[in-house]
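Undergrad: Sequence plus the predicted model coming up.
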Amino acid sequence: MSFRVKSLTLGLLVAMFAASPVLAAGPEWMHDFEKAKAKALAEKKAMLVDFTGSDWCAWCKRLSAEVFTKDEFLAAATKNLVLVELDFPSDKSSQSEELQAQNEKLKEIYSISGFPTVLLTDAEGIPFATTGYQEGGPEAYITHLHDLLAIRDIRDAAFAKAEKATGLEQARLLAEGLEAMDGPFLSTFYSDQIARVMELDPTDSLGKKEEFTDILNEGRIKEFVEKYNDRLQTVSTEGPDAILKVLDEALAEKDMPRSLREQFVENKLRLLMNEKRTEDALAFLDETVKEASSKDRGEALLRKAVITYRLGKTEEALGQLDAIAAEQKEDELLVNVFFNKGKILAQENRAADAIAAFESANKHADVDAQKIIGDILARLKAANKATETP
């Protein structure tokens, strides 16, 4: 009985804590965004903008309690940063309508999708880094922020040099500044710089076209996802044919971004396979191969080979993979081709052939992929040696 009482008491304490807000708000933290920008401009500082949910978000509470309310953090951070807290509590009774409206607008502008999100911006509100909860307390977080502030310095130096450069050199410097940053804000706040790089490098000698096109497409991707997610949810109870109809309508969109199209292709294939409509799946794969650009052809053929193996046609699938390897030259694709070939051969208990395939994958892999493939090779070789030992 006493154990149950203690458990109930603990449960009440947890519930009370979860319902209570943990605010960073002190004199160091501002809530009026425009005033914060003016202060940052006057003091030549960057801004730290904390998007938080003070009375419901567990990680927000931890970040506030462990870091943002600590004197050690406040003393160090305010030397270089103006601190801004934008709160989205469940209980909004303490917030004015103006403050709520400001916060909602900023959430949309900065494409905030999770809490806590911590942005570092310059005095004009242009973001250059994003982060969130980090373990280690105030000292570790200050070190982390110093690393993020260095990104602004790289950005500014590269962009300043780019203003004095022309042609491909200007494109290279702009790309250098852009690549120092990483975050969903790039498509909103740096679209001009990205477009300029692509304009100055029409032959893609810097190799940034695909990456930067995807960034520029992020806004359009969001629109497509919202449009078709709603429709798919509406027809989800009407059966596979209704879902397939919506997927086909989505795939008929000629201006759908490439990365999103691949997701819709995978979804359609998965549904057809789940419904055991293998002939339809293969026919659809043939369509994707015919319609694919030269750049995407290899990926489409690889997808077909994987499905062919799932249908039990092992030798046909291996032949398809060999044909792709003979036709394609791109390392990233060849890694996937040989990796999938190795997986198939390993599953078919053809260890020596599998080892050869994984070794081929390793030749085309980057450092990170080599570590993964190396581990697989070590296990395969050990297992193969064990089976050969009399």
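TA: That came in fine, so what should we check first? Numbers count the residues shown, from 1 in each chain.
Undergrad: Please make it C-alpha for all contacts and neighbour counts, starting now.
TA: Fine.
Undergrad: Ile373 contacts Phe358, correct?
TA: Yes - with contacts counted by CA atoms under 8 Å, Ile373 reaches Phe358, the gap being 6.7 Å.
Undergrad: Okay, one more to line up with it:
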Amino acid sequence: MSKWIPLTLACLFHLVAVTVNAATGPDWIRDFEKGKQIAKSEKKDLFLLFTGHGWCYHCELLDQAIFQKQEFVDTMSKQYVFVELDFNFGNTPEEKKRETRFRQLQSHYLAPGAPTVVLTDSDGKPYAFLTGYDNKTSLQDYLNLVTTAQKAKTKRDALFTAAAAESGTSRANLLSHALDSIRPQLGDIDERGDEPLLHFYKDTVEEILDLTDNTGSIANKYISLRNSRTAWIADNAVFDKLKYFDSQKDYAGAIKFVDESLKTIKNEKVRWQLEMTRQAYLEWGDQFEQALANCQRLLALDEIPEDSREAFLNREAFNLFRLNRIDEGIAHINQRLRDAGSDKAKRLKLFNWQIQLMHNRAPVEKSIEACQRYRNETKRGTDDWLQATYFLALELRRAERHLQALKVIKEFLAEDRTSYQLLDAAESLIALKRDQEAADVLEEARSLIQPLKTSPRKSEVDEYQRLSKTIDKLTRSMSNRSVPQ
């Protein structure tokens, strides 16, 4: 599971196959300290979730595919107290205080992205992270990951207990083995933004070093870890300095700073991260010509890593479309589809990217064709099929082919009956002057979103208000039409 986005991003991701309906699933507690108290009293661990409902696509996927499953709730509630920290904040003083608390917990728990799950004991000490979510991860896969983490914690605790009866090097050895048992579950410094063992188990590491007088193989392991952390911090310090430019939205200043940093930084991984950061600043500053040239410059380099190559190819396509060089953008993606050959996963990613880039930019008939090609390569009911079907319906409506759009929307609704698609169906029915059917669909949508009104999640309350306004607007459009002119 590797798909997550930074919790500091303020952008809103348009959710298509996954839309917001009233959440079921665990009985989430939204106060960390209260969650800890309950965990202690019930002798359970904490299942601590950092999430972003309404703007984080993979958070919604994880919620619907895993957390809302009854088997998950039944299995996990025996062992965990569920705490949800949802990174959606209002502008009231209370909301500002809540954001401050959540940001402090985010920093303490080294959770830079969403979704991130931290498994902790009742004292709040982490023993495993489940980072991101990939829709190929089944419920059983997820439960297996938790089981593996629990086994590591059990081993940790047994070794800590054994160490309590020992002293000197023998105690240090047992403490070190205890840390070794959970270290693979904590992630690495690149994922966490700090070395997890040195951050969460600082006292244990210091005790090991004291017990060994900072000499020998056990001590050397942690001395080496400290040195690696120091080097990593030095290499990545540039990204901390960029936070100032981000806060000021000074993209020109940020680009200048990146260019100066690239002259001195030798670490290749950091260099390519900086190159991608520079690319982002160019695009955020609407410098699409320069951004396109930057992509093409980097793609011409022989030493570009493969993952960076794919990322910059995507940015090249993005900037072609932003510059309204539509035919070049389409040709770019089509060539990559040919290059992908029979690689199904790669082809589906490319189709997905293509239809998002073409939507509302390319000539509508070309967009319809791209959506149909995408859909033809998918299996009905899968996320890719839902994505392709959703965009196909949008493009058919854009072309005012409402009968065809309605047929496609009904296929979607047969697989996933969500409020957004009901509203899309109503819009096409209104265009076809089938007002009674439209009214029935709008009533169903209104009923479907009603639980959102009293949700403890701010994002769901906001969603309720947005969808209610859309329902009211569509209802008025029928009423206005029925009034004699």
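TA: That came in fine, so what should we check first? Predicted, not measured: the structure shown is a model, and the values here were computed from it.
Undergrad: So for Ile373 and Phe358 of the first structure, which residue has more residues nearby?
TA: Phe358 (27 against 19; other CA atoms under 10 Å).
Undergrad: so who does the more buried one touch?
TA: 338-339, 341-342, 373, 377 (CA atoms under 8 Å, 6 or more residues apart in numbering).
Undergrad: go with 10 Å
TA: 335-343, 345-346, 370, 373-374, 376-377, 380 (CA atoms under 10 Å, 6 or more residues apart in numbering).
Undergrad: do the same with Ala175 of the first structure
TA: Here Ala175 of the first structure is in contact with 155, 158-159, 162, 169, 193-194, 196-198, 206, 208, 212 (CA under 10 Å, 6+ apart).
Undergrad: now, which of these lie within helices?
TA: Judged by DSSP state H, helices contain the following of those: 155, 158-159, 162, 169, 193-194, 196-198, 212.
Undergrad: Tell me the secondary structure of Pro26 of the second structure, please.
TA: coil (DSSP: H, G, I helix; E, B strand; the rest coil).
Undergrad: Check the gap between the closest residue in space to it that isn't next to it in sequence and Ala178 of the second structure for me.
TA: When the adjacent residues along the chain are set aside, Pro26 of the second structure lies closest to Val73, with 5.6 Å between them (CA to CA, 6 or more residues apart in numbering). From Val73 of the second structure across to Ala178 of the second structure, the span is 30 Å (CA to CA, to the nearest Å).
Undergrad: show me what contacts the closest residue to Ser64 of the first structure other than its chain neighbours?
TA: Closest residue in space to Ser64 of the first structure, ignoring its immediate chain neighbours: Ala24 at 5.4 Å, by CA to CA, 6+ apart. If you count contacts by CA under 10 Å, 6+ apart, Ala24 of the first structure has them with 30, 50, 52, 54, 60-61, 63-65, 67-70, 83-85, 87.
Undergrad: Whichever of those residues end up buried, select them in ChimeraX.
TA: To isolate the buried members of the contacts of Ala24 of the first structure in ChimeraX, using 16 or more other CA atoms under 10 Å:
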select :30,50,52,54,60,61,63,64,67,68,69,83,84,85,87
